[in-house]
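J.: Structure, please.
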Amino acid sequence: MSIWRGKDPLILASQSRARQMLLANAGLRCDAIAADIDERAVQKASGLSAPGDIAGLLAREKALAVSSQMPGRFVVGADQTLALGSRLFSKPAGRTQAADQLRALASGTHELHSAVAVAQGGKILFADVGVARMTMRRLGDSEIEAYLDQAGEAVTTSVGAYQLEGLGVHLFERIEGDHFTILGLPLLQLLAFLRSENLLAV
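T.: Coordinates of the predicted model:
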């Protein structure tokens, strides 16, 4: 018997393997369909500057973009922003930019804002934003270079040049926040919504 009670599998409006794995590990049947939106253009047009607001907007827009193509299906959109004070970070373009990001983040505390939204029939049914505070160790250039050597191309796939579930764990001295929020999907909040819609057996 499946935990998922929906007639059709849930749709994740993303090709993120981490998010797909989180949903699969929770026993949710899921199809992944990337949302075809220009995230930076949407962000710029919105005029928003608060990282949580930006993550929430992009999660909703991703869910709506895929929902409009898949009427009747429940579509999950998600997004994550990284902020150090008022500075927002994007995925590093290469090793040099990854090193620059790590130097900026070292010895300080940054925030990860992870947003989730659920759409059906082109309407948002649920949205939430979780926040985690991440304190990075003091890192010298030799440690940063050693980390980059070991992590390889993976550093360009995540904002901040790290994946906490992998080698990125070595960079931190303190973490405050929900594990799933850190990985980019406020899963407990999402599951609570799906349960309220009688879509889960547990």
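
J.: rest of the way, CA atoms for contacts and neighbours
T.: Noted.

J.: The protein: helices as residue ranges?
T.: All helices of the chain, identified by DSSP state H, fall at 17-25, 39-46, 51-67, 95-105, 141-151, 179-182, 187-196.

J.: For the fourth one, buried residues please.
T.: Within helix 95-105, the residues that count as buried by 16 or more other CA atoms under 10 Å are 95, 97-99, 101-103, 105.

J.: now those residues as CSV including distance to S158?
T.: As requested, the buried residues of helix 95-105 are exported to CSV (distance: CA to CA, whole Å):
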residue, distance to S158
R95, 12
Q97, 12
A98, 10
A99, 13
Q101, 11
L102, 12
R103, 16
L105, 14
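
J.: Nearest to V169 among the helices of the chain would be which one?
T.: Closest to V169 of the helices of the chain is helix 141-151 (CA to CA; 10.7 Å).

J.: helices and strands around the closest one, which ones?
T.: Applying 3 or more CA pairs under 8 Å, 6 or more residues apart in numbering; DSSP states H and E, one finds that helix 141-151 contacts helix 95-105.

J.: For the comparison step, fold the sequence that follows:
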Amino acid sequence: MALKLVLASSSPRREKLLKLMGLKFTIVPSKIDESVYTNLPPRDMVQELARAKASEVGELVEESCVIAADTVVVKGNKILGKPSSHEEAIDMLSGLQGEKHTVLTGLAVLSTENGKILVDYDKTDVYMREMDKQEIISYVNTGEPMDKAGSYAIQGLGGIFVERIKGSYFTVMGLPIHKLSLMLKEFSIDVI
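T.: The predicted model follows:
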């Protein structure tokens, strides 16, 4: 019997990307406390969070292949998560403007049939253009940055601030589909 796909996320961006890949899946969001993992280096943190999310949701579903991911923005040695206020979003964007930062997305795929789990991550460098204070405030007032790591959406209006990237656009969106397709192959799930 073929495994059912389950997305362990409530992210509309991840849902959209799985649909873009032509996959049929259900959504069972993870309720993992992400703060437990903040003491880890960013690369380890995103992978361990993805693993924990997949494992948690894997306990709730049967005969499934669970896909989980976690994304962070790193500037220098500081991890930028989702902003908790408009002021924090303004501060984050002020720190990112005119600079390079890195987006890391951890990815886990788990078979509930045999417990096999694959965990990986991908990294993309993002170069932002200079922004003036009023642009930042106007963008934050749209509400778009409020549920995004680093306070911007590359696939939305925030994309106007991105000069270039080195790596995968989809990693910045929160789901490195090139890696996911290879991981799914390991579970005999072909995208194409």
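
J.: can you list the helices of structure 1 in a markdown table and add distance to L10 of structure 1?
T.: A markdown table is the format used below for the helices of structure 1 (distance: least, CA to CA, whole Å):
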| stretch | distance to L10 of structure 1 |
| --- | --- |
| helix 17-25 | 9 |
| helix 39-46 | 23 |
| helix 51-67 | 11 |
| helix 95-105 | 34 |
| helix 141-151 | 32 |
| helix 179-182 | 18 |
| helix 187-196 | 10 |
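
J.: Out of the ones you listed, which is the most enclosed?
T.: helix 51-67 (a mean of 25; mean count of other CA atoms under 10 Å).

J.: circling back: so which of the helices of structure 1 gets nearest V129 of structure 1?
T.: Closest approach to V129 of structure 1 among those (CA to CA): helix 51-67, 6.4 Å.

J.: Mind reading off the mean deviation between that closest one and structure 2?
T.: For helix 51-67 of structure 1, the mean distance to aligned residues of structure 2 following superposition is 0.5 Å (mean CA distance after the TM-score superposition for structure 1).

J.: and that helix, which stretch of structure 2?
T.: Using TM-score structural alignment, the residues of structure 2 aligned to helix 51-67 of structure 1 are 42-58.

J.: now stretch 128-141 of structure 1
T.: On the basis of TM-score structural alignment, stretch 128-141 of structure 1 is assigned to residues 120-133 in structure 2.

J.: ok, residues contacting the matching stretch?
T.: Residues outside stretch 120-133 of structure 2 that contact it (CA atoms under 8 Å, 6 or more residues apart in numbering): 43, 46-47, 94, 96-108, 161-169, 171-172, 176, 179.

J.: rerun at 7 Å
T.: 47, 96-108, 161-168, 171-172, 176 (CA atoms under 7 Å, 6 or more residues apart in numbering).

J.: same deal with stretch 75-94 of structure 2?
T.: Stretch 75-94 of structure 2 is contacted by residues 72-74, 101-102, 136-137, 140, 145-151 when judged by CA under 7 Å, 6+ apart.

J.: now with 6 Å?
T.: Stretch 75-94 of structure 2 is contacted from outside by 72-74, 101, 146-151, using CA atoms under 6 Å, 6 or more residues apart in numbering.

J.: Of those, grab the buried ones for PyMOL.
T.: Buried residues within the contacts of stretch 75-94 of structure 2, by 16+ other CA under 10 Å, are selected in PyMOL with:
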select buried, resi 72+73+74+101+146+147+148+149+150+151
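
J.: would you turn the contacts of stretch 75-94 of structure 2 into JSON lines with distance to T38 of structure 2?
T.: Listed next are those as JSON lines, based on distance: CA to CA, whole Å:
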{"residue": "V72", "distance to T38 of structure 2": "11"}
{"residue": "V73", "distance to T38 of structure 2": "13"}
{"residue": "V74", "distance to T38 of structure 2": "12"}
{"residue": "H101", "distance to T38 of structure 2": "18"}
{"residue": "M146", "distance to T38 of structure 2": "20"}
{"residue": "D147", "distance to T38 of structure 2": "18"}
{"residue": "K148", "distance to T38 of structure 2": "17"}
{"residue": "A149", "distance to T38 of structure 2": "14"}
{"residue": "G150", "distance to T38 of structure 2": "15"}
{"residue": "S151", "distance to T38 of structure 2": "18"}
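
J.: Alright, that wraps it up for me.
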